[in-house]
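Participant: Below are the sequence and a predicted model; questions follow.
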Amino acid sequence: MLVTLIAFAVALGILITFHELGHYWVARACGVRVLRFSVGFGRVLLRRYDRHGTEWALSAIPLGGYVKMQDEPEPGASPAQAAQAFNTQPVGKRIAIVAAGPLFNLALAALLYAALNLAGSMEPRAIVAPPPAGSPAAAAGFQGGEEILAVDGRAVRSWTDTRWRLLDVLAAGGTSEISVRTAQDQTQVRALTVPAGGLDPAIEDPLAEAGLRLSALPTVVRGVLPGGPGEAAGLQQGDRILQAGGLSEPDTRSFVELVQGHGEQPLPLVVQRGETRLNLTVTPTLQDDGQGARVGRIGVHLGADPPMVQVRHGPLESLWLGVVRTADTAWFSLRMMGRMITGDVSLKNVSGPVTIADYAGQTARIGLAAYVGFLALVSVSLGVLNLLPIPMLDGGHLLYYFIEIIRGAPPSERWLELGQRTGLALLAGLMGLALFNDMVRLFT
């Protein structure tokens, strides 16, 4: 829990502070006086003033921050001082200042994605398992053991890359042309067709629902417990299970289920040890599984070694791919919002602070790369959300400014007040829905 709370607070602190830095830097460039830049909310713990008179504050609640500008000229201000007020700026400068926050979030996401591309990572190769009968992948002709090389003409290097390239067609429906290398080392093209409307992202794994799963991995013995049936049978660390009973090259789950069902019954095995194939027989002992049932156990630790590939890019390519990934993510987010409005996608996909905090904690435990990827994704979401033309958000202010350009004058006070009430109601409803979904996920 502590890791989750810290990871969540750090994420909000970084993303919201960077958002406010966008407003601050552009406001300063436009000559607007900034009264305070606060990291956090609530009681001020530390403060200092710079030569421009801006108060830099560290506040008690570390959940973001804010920028306070001088909105109106002070009474008796000189023309030069009046020109430093936000509301006296030309509409073009006001647009730039307001838009800078969300745009800085999108820029941060691009830089984070670029850093991940530059650092590189080890990822599973895109080798598919045999698809279930009747699935879109089976209809497309996919066979187990085929490696995906490209999606719609764009090369992919790993399973993670493949998942990302197929995200759009899985969500919206349609056909995607996928180049594969067959087990016979031939290159062929499979046309994967997803029904119109796509697959609901609320399901656990839309890619698996389409019939594409990572190839089942061979079971490897990671360790042997002294005195157990595995040691008595002659199993050693590093042995690869080629056959167990009637199963050929079983994955870890299948092998465990087989062992559990063979309590006190001899189970023939064929294992690969180095260059040697060995025939062994293990007899699982019956043990309590902790839930009132007795199952077979052989006293070994199991694992699997997926074929991996290192994915790394050069500096310029990393930056370009970071920009492309950010743009693709932002566009996908907008399309998902549109599909929620039309009812094509369940509103259960709306997540609130509890789910975001949970993801922050999970990615922080996985490692730095996963956490940085989480920061980039949330930064895109924050940028896109704030650009929506909803009063109370940056996009709502931009909407007013564009109306001002068209009309030649700002909207009336009556319309501004109505917009504020409407925006507040929309945001309150959205937050209520997000918290409801969070609670449902938490308790179910």
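Facilitator: It's in.
Participant: C-alpha only now, for contacts and for neighbours.
Facilitator: Will do.
Participant: buried ones in the longest helix seen in the chain?
Facilitator: If you go by DSSP state H, the chain has its longest helix at helix 413-443. By neighbour count on 16 or more other C-alpha atoms under 10 Å, the buried set for helix 413-443 is 419-420, 423-424, 427, 431, 433-438.
Participant: Make a markdown table from these and add distance to residue 34 to it.
Facilitator: Formatted as a markdown table, the buried residues of helix 413-443 follow (distance: C-alpha to C-alpha, whole Å):
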| residue | distance to residue 34 |
| --- | --- |
| 419 | 26 |
| 420 | 24 |
| 423 | 26 |
| 424 | 26 |
| 427 | 27 |
| 431 | 30 |
| 433 | 35 |
| 434 | 33 |
| 435 | 34 |
| 436 | 38 |
| 437 | 38 |
| 438 | 37 |
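Participant: Look up the closest residue to residue 312, ignoring the ones flanking it.
Facilitator: Excluding the flanking residues, the one nearest residue 312 by C-alpha to C-alpha, 6 or more residues apart in numbering is residue 120, at 4.0 Å.
Participant: next structured bit after the helix or strand hosting residue 327?
Facilitator: Residue 327 belongs to helix 315-342 when assigned by DSSP states H and E. Counting by DSSP H and E, the next helix or strand C-terminal to helix 315-342 is helix 353-366.
Participant: here's the one I want to compare it with:
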Amino acid sequence: MLIAVAGPAVNLLFAVLTLWLLFIIGVPDFKPTIGTVNSDSVLARAQIGEGDNIVAINGSGVDTLSDANLYLVDALGSAAVPLVAVDKNGRQKTAMLDLSNYQAGHEMAVNRLVGFNWALAKAYDNQPLSAVRVISGAAAEKAGLKSGDLIVKINESLPTTVADFVHLIQASPQQPIALTVSRQGQTLPITLIPQLSADNPLQGYAGLSIGQQRDEAALAEYQTTKRYGWLMALPKSISANYLQGELMLKTLWRLVVGKASVDNLGGPITIADYSGKTLEAGYVFYFQFLAAISLVLAVMNLLPLPVLDGGHIAMCLLEMVRGKPLSERALDILMRLGGSVVLTFMLFVVTLDIWRYLFK
């Protein structure tokens, strides 16, 4: 049993120590400042508005935008989640959120479920959209779009956000969308006609991955750094890893019951992609990513499935309670069942990766 415990223990130790060191160095993040608020939202009724900073969610202190998103996603399914914000005058306001009525996908942008945008979004307002990747043979390629193109106008209006453009594409199956594109200094008119989506024939599909340029000056206004002294950094690291681990288990269960999107899952292709992106972003982001992967390995390996370390630990404990080992037949059946579950899951995430990077 000690051998089975050793693997996850090393992964957990690496995650905790890495995040501890990063907290001492300082992890770049953004301020949890609220932007536009829907007029019919619970925040508006609590007089929480643009420019206010979130300081606590569900009793946990919030220092950064990442903290706020993490606590909101963790609270999905709860009917009474207190959110505390402070305005520029130091006045504290509290709203009671009802997050019980959520659907799969809400965890990807939980602030919209609550009814507000982050102030950070201002850095992207009216900035050109960029064609990151164009799927071969899809509507975007047929229209003449190429990777690297900048979309400076959509139906003669300035771009707003990536989400708004995606929504327009989905709402316009086989309907023309007039784009003004900048390519290597030239301005080109392009008409995009979204094809019918294979997933939903009522929605449009362009076969286009979109990014967005940003206003660096506006972005700098909301940047902050999460940093602690060496003594405080350790419990903060343990707490952050515990919450992330707990959230992983909740997300797995939500996936099983259809209350979370499969976009939360990623296989080897996704890991390689994010590894490269975080390495380009800087060593702090890269080691933060490595710590997260190590934690995922620890949590997944501790699941009580035969063939995983958690399964071996569970069987050892069962044998200790019974006072005798399991029969060869029982072990064989358990190993086959556990192996089938793990193999099926691996095939699923790899297939999802291939679909995400080659066809979606």
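Facilitator: Structure received. Fair warning: this is a prediction, and the values are worked out from it, not measured in the lab.
Participant: so how many other residues sit close to the residue nearest to residue 312 of structure 1?
Facilitator: Using other C-alpha atoms under 10 Å, residue 120 of structure 1 is surrounded by 16 other residues.
Participant: That one corresponds to which position in structure 2?
Facilitator: Counting by TM-score structural alignment, residue 120 of structure 1 corresponds to residue 26 in structure 2.
Participant: gap between that match and residue 243 of structure 2?
Facilitator: 20 Å (C-alpha to C-alpha, to the nearest Å).
Participant: again, but for residue 180 of structure 2
Facilitator: For residue 180 of structure 2 relative to residue 243 of structure 2 (C-alpha to C-alpha), the value is 45 Å.
Participant: quick one, which of those two is more surrounded?
Facilitator: residue 180 (20 against 14).
Participant: and that one, helix, strand or coil?
Facilitator: strand (DSSP: H, G, I helix; E, B strand; the rest coil).
Participant: Run through the residues that contact it.
Facilitator: 151-154, 156, 187-190 (C-alpha atoms under 8 Å, 6 or more residues apart in numbering).
Participant: if you set the cut-off to 6 Å instead, what comes out?
Facilitator: 151-153, 188-189 (C-alpha atoms under 6 Å, 6 or more residues apart in numbering).
Participant: Buried ones among the residues you listed?
Facilitator: Among the contacts of residue 180 of structure 2, the ones that count as buried (16+ other C-alpha under 10 Å) are 151-153.
Participant: For the helix or strand hosting residue 44 of structure 2, give me the average deviation versus structure 1.
Facilitator: Following DSSP H and E, one finds residue 44 of structure 2 within helix 42-45. Here helix 42-45 of structure 2, set against structure 1 after superposition, deviates by a mean of 4.9 Å using mean C-alpha distance after the TM-score superposition for structure 1.
Participant: going on from that helix, what's the next piece of helix or strand?
Facilitator: strand 53-57.
Participant: mean distance, that next one to its aligned residues in structure 1?
Facilitator: Per aligned residue, strand 53-57 of structure 2 averages 1.7 Å (mean C-alpha distance after the TM-score superposition for structure 1).
Participant: quick one: that strand aligns where in structure 1?
Facilitator: Going by TM-score structural alignment: strand 53-57 of structure 2 matches residues 147-151.
Participant: buried stuff in the matching stretch?
Facilitator: 147-151.
Participant: so which pair among the residues you listed is furthest apart in space?
Facilitator: The distance between the two most remote of the buried residues of stretch 147-151 of structure 1 (C-alpha to C-alpha) is 11.7 Å, for 147 and 151.
Participant: Helix or strand for residue 48 of structure 1, just tell me which one.
Facilitator: Per DSSP H and E, residue 48 of structure 1 falls inside strand 34-49.
Participant: Onto which residues of structure 2 does that strand map?
Facilitator: Under TM-score structural alignment, there's no match for strand 34-49 of structure 1.
Participant: After alignment, which residue of structure 2 pairs with residue 179 of structure 1?
Facilitator: In structure 2, residue 179 of structure 1 lands on residue 84 (TM-score structural alignment).
Participant: returning to that earlier point: quick one: list the elements packing against the helix holding residue 327 of structure 1.
Facilitator: Helices and strands touching helix 315-342 of structure 1, by 3 or more C-alpha pairs under 6 Å, 6 or more residues apart in numbering; DSSP states H and E, are helix 91-119.
Participant: Give me the next element, helix or strand, following the helix it packs on.
Facilitator: strand 121-124.
Participant: Output the contacting helices and strands for that following strand.
Facilitator: Here strand 121-124 of structure 1 touches strand 308-311, going by 3+ C-alpha pairs under 6 Å, 6+ apart.
Participant: Where does the strand it packs on end up in structure 2?
Facilitator: By TM-score structural alignment, strand 308-311 of structure 1 lines up with residues 223-226 in structure 2.
Participant: mean shift of the matching stretch relative to structure 1?
Facilitator: Mean for stretch 223-226 of structure 2 is 2.9 Å (mean C-alpha distance after the TM-score superposition for structure 1).
Participant: if I line the two up, what does residue 356 of structure 1 land on in structure 2?
Facilitator: So, by TM-score structural alignment, residue 356 of structure 1 is matched to residue 271.
Participant: follow-up on the earlier one: give me the helices and strands touching the strand holding residue 48 of structure 1, please.
Facilitator: Partner elements for strand 34-49 of structure 1 (3+ C-alpha pairs under 6 Å, 6+ apart): strand 55-69.
Participant: mind listing what the equivalent of residue 109 of structure 1 over in structure 2 touches?
Facilitator: Aligned against structure 2 by TM-score structural alignment, residue 109 of structure 1 finds its counterpart in residue 15. When contacts are counted by C-alpha under 6 Å, 6+ apart, residue 15 of structure 2 touches 291, 294-295.
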